[in-house]
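> mind looking at a prediction? Sequence and model below.
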Amino acid sequence: MTQAYVALGANLGDAQATLRRAIDDLASLPHTRLAAYSSLYRSAPVQAQGPDFINAVVELHTELDPMALLAELQRLEREAGRERPYHNAPRTLDLDLLLHGDTVLHRPALTLPHPRMNERAFVLLPLAEIAPGRVSPALLAQVADQRVERL
């Protein structure tokens, strides 16, 4: 089993309910076990417009390789009504694979570790909640000016 971390976000519809449902859906992925999930957080959109986002991070233990896990995440997004009319559009559900074990990957569809995770308080704060060893105080200090509220 490989330890993987997935960031969840939504800012359309009932985002809190969507994230709770997505956490349940992630727990039922094939060859995967939900190990931990963070609290929900509210954050302002970053490089986007629209309502505030609700965010969380989950830890999965999975036998799926990174591309197979990505395919499952994209399937769950589609099932939640995710549309991609333009870059950074508001969304019903966004699932980003942050880390997959020690995998370093650079493909058009997937880069691991996630290339912008260390720039985003809405990722680092929930990740630090469930995996404090993965987030240094220096990283948290770099994003301290971003508004994020734990719900």
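Thanks, I have the structure now. Numbering: from 1, shown residues only.

> from here on, just use CA atoms for contacts and neighbour counts.
Noted.

> which parts of stretch 106-116 are buried?
Neighbour-count burial for stretch 106-116, counted by 16 or more other CA atoms under 10 Å, picks out Leu110, Thr111, Leu112, Pro113, His114.

> can you give me the helices for this protein?
If you assign secondary structure with DSSP state H, the helices in the chain sit at 15-27, 66-79, 121-130, 137-142.

> in CSV, list those helices along with mean neighbour count.
Listed next are the helices of the chain as CSV, based on neighbours: other CA atoms under 10 Å:
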stretch, mean neighbour count
helix 15-27, 17
helix 66-79, 16
helix 121-130, 22
helix 137-142, 12
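
> and these: which comes nearest Glu59?
Nearest to Glu59 among the helices of the chain is helix 121-130 (7.7 Å), distances taken as CA to CA.

> any idea how far the closest one is from the chain center?
10 Å (CA atoms, centre = their mean, to the nearest Å).

> and if you look at stretch 60-68?
Relative to where its chain is centred, stretch 60-68 has its mean C-alpha point 15 Å off (CA atoms, centre = their mean).

> show which residues not belonging to that stretch make contact with it.
The list of residues contacting stretch 60-68 from outside it, by CA atoms under 8 Å, 6 or more residues apart in numbering, reads 1-6, 27, 31-36, 100, 110.

> among these, name the buried ones.
Thr2, Gln3, Ala4, Tyr5, Val6, Ala27, Thr32, Arg33, Leu34, Ala36, His100, Leu110.

> got another one to weigh against that:
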Amino acid sequence: MTICYLGLGSNLGSPQRQLMLALTKLNKLPKSVLTKTSKCYCSQVAGSRAQPNYYNLVVELSTSLSPAELLRFCQRIEKQHGRVRRKKWGARTLDVDILIYGKRQMHTRQLTIPHPRMLQRDFVLVPLLSITPQASLPNSTLISTHLEKCKRYIIREKS
């Protein structure tokens, strides 16, 4: 089994409820066990887009699914939550991103691992580091070294 980390976010349709329902579905993935879940964080929208605030969290998943299989399941869960991919940076009912997949590095048309923008976003790094403080990139660089350099979006931790 491979340890991977997924980032979840929502800013439409009762975001915290969307995230909780998504966790239930992730917990039922085949060949996978949801092992850790971070607290939820409320964050402002990246950039100047006029949208509601986002709610974000990170989960640790132990899985035997391949990265491509895991991506398909994540996209299926997004679709079940009404996700429509219209605008690249548009508001969404649910976003489920593969952040890290073991020590794997890959870049295809569909998927880049590690996630290409995760190190720029505190709403990814803070919850990730809360469940795995020693998290590292495939090149063994500690992710915590990037926290001071990333942009600040988090408004508050949700209970």
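Nice, I can see it. The structure presented is a predicted model; accordingly, all values stated were derived computationally and were not measured.

> quick one on the thing from earlier: farthest pair within the buried residues of stretch 106-116 of the first structure?
By the measure CA to CA, Leu110 and Pro113 form the most distant pair in these, at 9.1 Å.

> picking up where we left off before, can I get the buried ones among the contacts of stretch 60-68 of the first structure in a markdown table with distance to Leu60 of the first structure?
Putting these into a markdown table (distance: CA to CA, whole Å) gives the following:
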| residue | distance to Leu60 of the first structure |
| --- | --- |
| Thr2 | 8 |
| Gln3 | 6 |
| Ala4 | 5 |
| Tyr5 | 6 |
| Val6 | 8 |
| Ala27 | 8 |
| Thr32 | 7 |
| Arg33 | 6 |
| Leu34 | 5 |
| Ala36 | 7 |
| His100 | 9 |
| Leu110 | 18 |
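
> can you put the helices of the first structure in TSV and add distance to Asn88 of the first structure?
Converted to TSV, those look like this (distance: least, CA to CA, whole Å):
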stretch	distance to Asn88 of the first structure
helix 15-27	16
helix 66-79	14
helix 121-130	15
helix 137-142	22
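
> closest to Asn55 of the first structure out of those?
With CA to CA as the criterion, Asn55 of the first structure lies closest to helix 121-130 of these, at 6.4 Å.

> so what does that closest one touch, helix or strand wise?
For helix 121-130 of the first structure, the helices and strands in contact under the criterion 3 or more CA pairs under 8 Å, 6 or more residues apart in numbering; DSSP states H and E are strand 41-43, strand 53-62, helix 137-142.

> what angle separates the longest one from helix 121-130?
In this structure, strand 53-62 of the first structure runs at an angle of 50 degrees to helix 121-130, with axes from the mean of the first three to the mean of the last three CA atoms, to 10 degrees as the basis.

> so how far is strand 53-62 of the first structure off the chain centroid?
Its chain's average C-alpha position is 5 Å from that of strand 53-62 of the first structure, according to CA atoms, centre = their mean.

> mean deviation, that strand versus the second structure?
Strand 53-62 of the first structure differs from its equivalent in the second structure by a mean of 0.2 Å after superposition (mean CA distance after the TM-score superposition for the first structure).

> how many neighbours does the residue lying closest to Asn53 of the second structure once chain neighbours are set aside have?
Here the nearest residue to Asn53 of the second structure in space, its sequence neighbours aside, is Gln44; by CA to CA, 6 or more residues apart in numbering that works out to 4.8 Å. Other residues near Gln44 of the second structure come to 20 when the count uses other CA atoms under 10 Å.

> how far away is Gln44 of the second structure from Leu94 of the second structure?
Shown here: Gln44 of the second structure relative to Leu94 of the second structure, a distance of 16 Å by CA to CA, to the nearest Å.

> likewise Ser43 of the second structure?
Per CA to CA, Ser43 of the second structure is found 15 Å from Leu94 of the second structure.

> next one: Lys25 of the second structure
The spacing between Lys25 of the second structure and Leu94 of the second structure, counted by CA to CA, is 12 Å.

> same deal with Arg49 of the second structure?
Between Arg49 of the second structure and Leu94 of the second structure the distance is 17 Å, computed by CA to CA.
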